[in-house]
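S.K.: Please work out how this folds:
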Amino acid sequence: MSANVDGLPNTIIVTAKTSLIDRLKAKLCEYCGATNDLEMHHVRKLKDLKGRQPWEKLMIARRRKTLAVCHSCHQKIHHGKMD
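M.R.: Coordinates of the predicted model:
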């Protein structure tokens, strides 16, 4: 019987960014923090964003084409009423 004293523990270091599914599972609007029904707002290209609206700045800062938002925020984004 030999003891494995010099063996390294089996550890996994995850350095990946949060996935789309993880962001939806969080059930938290990434804009206002609401916890009701989430939807994904999606843009085709980040370079299409002008950075004038706060939600655009948030997407540019995160370098993501998607934003998990509540239904209310999603409607405001599409109707241009997001402050």
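S.K.: okay, CA-based contacts and neighbour counts for the rest of this
M.R.: Noted.
S.K.: Where does the residue nearest the centre of the chain sit: helix, strand or coil?
M.R.: By CA atoms, centre = their mean, the chain has its centre lying nearest to residue 23, at 5.1 Å. What DSSP: H, G, I helix; E, B strand; the rest coil gives for residue 23 is helix.
S.K.: so how far is residue 69 from it?
M.R.: Here residue 23 is placed at a distance of 10 Å from residue 69 (CA to CA, to the nearest Å).
S.K.: Another for comparison:
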Amino acid sequence: MVPTPRKELIHRLRTRRCELCGQCGTVAVHQVAKLAHLGTPGPGQPAWAAFMARKRRKTLVVCQPCHEVIHATPVTHAA
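M.R.: Below you'll find the predicted structure:
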């Protein structure tokens, strides 16, 4: 049996490092359904949404405090 390569998300999770603040420890995945849900770039876009849009990722590996900030600052002008 040939081993299949791990998905990129698995590699990101295994580092156990928050992609927003860099803190090591327990992490969770924040996910959006579509990149369009991140809103338009500009001053009204939260920093976490801008980071996801810049990386063109629908997932973000974050620590609990950063995950709470994400849910406290939702995108208000999504397409």
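S.K.: TM-score of the superposition?
M.R.: Overlay of the two chains. TM-score (TM-score structural alignment, normalised by the length of the second structure): 0.75; 64 aligned residues with a CA RMSD of 1.5 Å.
S.K.: Now do the same for the residue nearest to the centre of the first structure: its match in the second structure.
M.R.: Counting by TM-score structural alignment, residue 23 of the first structure lines up with residue 12 in the second structure.
S.K.: excluding its backbone neighbours, what's nearest its match?
M.R.: residue 61 (7.0 Å; CA to CA, 6 or more residues apart in numbering).
S.K.: Could you double-check that residue 45 of the second structure lies in contact with residue 51?
M.R.: No - when contacts are counted by CA atoms under 8 Å, residue 45 of the second structure is not listed as touching residue 51 (9.9 Å).
S.K.: So between those two, which is more surrounded?
M.R.: residue 45 (19 against 16; other CA atoms under 10 Å).
S.K.: For the first structure, just list every one of the strands.
M.R.: 38-42, 66-70 (DSSP state E).
S.K.: Onto which residues of the second structure does the last one map?
M.R.: Under the alignment (TM-score structural alignment), strand 66-70 of the first structure falls on residues 59-63 in the second structure.
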